[in-house]
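J.: this one's structure only:
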């Protein structure tokens, strides 16, 4: 039986904030998508890489937590990245001369929905729903 749409035990990956975190998160996502029977993991890999990279570059403290689980009611897979930072993601206007800030707008175009919710303690969860 599920609680709140989640399986009883949702696989979770806990990462230290480092430049190796995105690669670990990508491997975790590939494994979870495979276990869920999702053949095309391209968007998921892009999403988890961007969100984990943002967490370690812009927060840089505490752990980064990645969860991936199906939302069968919406026929999507939810990718969540938790961090301990108080700052919210910023979607910047397009700037062809910028050397950063392009990841979040790209993700928004590729996923069904996304958002941010605060954690009770400290930090936030950035989530996306990828279409199955």
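T.: Yep, that arrived. All of these numbers come straight from a predicted model, not from anything done at the bench.
J.: okay, CA-based contacts and neighbour counts for the rest of this
T.: Fine.
J.: centre of the chain versus stretch 112-131, how much separation?
T.: Per C-alpha atoms, centre = their mean, to the nearest Å, the displacement of stretch 112-131 from the mean C-alpha position of its chain is 8 Å.
J.: ditto for stretch 8-21
T.: Remark: stretch 8-21 is offset 10 Å from the chain centroid, using C-alpha atoms, centre = their mean.
J.: what distance separates the start and the end of it?
T.: End-to-end distance for stretch 8-21: 26 Å, by C-alpha to C-alpha, to the nearest Å.
J.: buried ones in that stretch, by neighbour count?
T.: Neighbour counts over stretch 8-21 (16 or more other C-alpha atoms under 10 Å) mark 13, 15, 17, 18, 21 as buried.
J.: okay, pairing it with this:
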């Protein structure tokens, strides 16, 4: 997957799937939020951290592509994280005995809307729409 799988007018961050990827994605998101005039990037940083972490832990190969841009329909921001994995993320029920698996559940509770878009067998994009 390349950044070209995304709309070319949107700046993208291309990452290798390592434990450094979430920190780099947070810095990118904070810069983009500032450029967009967003006062608070806390939810965005939580969301991008979780989505990028899932991409490097559960896919572990290829590139991770992150984009942040304004939603043209309303006063929201879209965050997209693409990877080369073919599986679809699933929100799990909360399991109090488990030591992991709550990240996507937290994400969907923080954002207005979310979904997954297939890249024709070459990966997927997980997207969220969140407030500025």
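T.: Thanks, I have it. Since the model is a prediction, treat every value here as computed from it, not as a measurement.
J.: related to what we said a few turns ago, which one of the buried residues of stretch 8-21 of structure 1 is nearest residue 51 of structure 1?
T.: Taking C-alpha to C-alpha as the measure, residue 51 of structure 1 lies nearest residue 21 of those, at 10.5 Å.
J.: about what we covered before: save the buried residues of stretch 8-21 of structure 1 as CSV, and put in distance to residue 95 of structure 1 and secondary structure too.
T.: Formatted as CSV, those follow (distance: C-alpha to C-alpha, whole Å; DSSP: H, G, I helix; E, B strand; the rest coil):
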residue, distance to residue 95 of structure 1, secondary structure
13, 34, strand
15, 31, strand
17, 28, coil
18, 27, coil
21, 27, helix
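J.: pull the most distant pair out of those residues.
T.: Largest separation among the buried residues of stretch 8-21 of structure 1 by C-alpha to C-alpha: 13 and 18, giving 14.1 Å.
J.: and what about the residue nearest the centre of structure 2, helix, strand or coil?
T.: Nearest to the geometric centre of structure 2 sits residue 81, at 3.6 Å (C-alpha atoms, centre = their mean). Following DSSP: H, G, I helix; E, B strand; the rest coil, we place residue 81 of structure 2 in the strand state.
J.: quick check: it touching residue 51?
T.: Yes. Assessed by C-alpha atoms under 8 Å, residue 81 of structure 2 is found in contact with residue 51 at 6.5 Å.
J.: what about the helices in structure 1?
T.: 21-36, 42-58, 103-110 (DSSP state H).
J.: between the shortest one and helix 42-58, how many degrees?
T.: Between helix 103-110 of structure 1 and helix 42-58, the angle comes out at 160 degrees (axes from the mean of the first three to the mean of the last three C-alpha atoms, to 10 degrees).
J.: packing partners for helix 103-110 of structure 1?
T.: When contacts are defined as 3 or more C-alpha pairs under 8 Å, 6 or more residues apart in numbering; DSSP states H and E, helix 103-110 of structure 1 packs onto helix 42-58.
J.: show me what the helix it packs on is packed up against.
T.: Judged by 3+ C-alpha pairs under 8 Å, 6+ apart, helix 42-58 of structure 1 is in contact with helix 21-36, strand 64-71, strand 76-83, helix 103-110, strand 124-131.
J.: apply 7 Å and report the result again.
T.: Using 3 or more C-alpha pairs under 7 Å, 6 or more residues apart in numbering; DSSP states H and E, the elements in contact with helix 42-58 of structure 1 are helix 21-36, strand 76-83, helix 103-110.
J.: quick one: that helix to strand 76-83, angle?
T.: 10 degrees.
J.: and helix 42-58 of structure 1, how far from the chain's centre?
T.: 6 Å.
J.: how about stretch 22-36 of structure 2?
T.: 12 Å.
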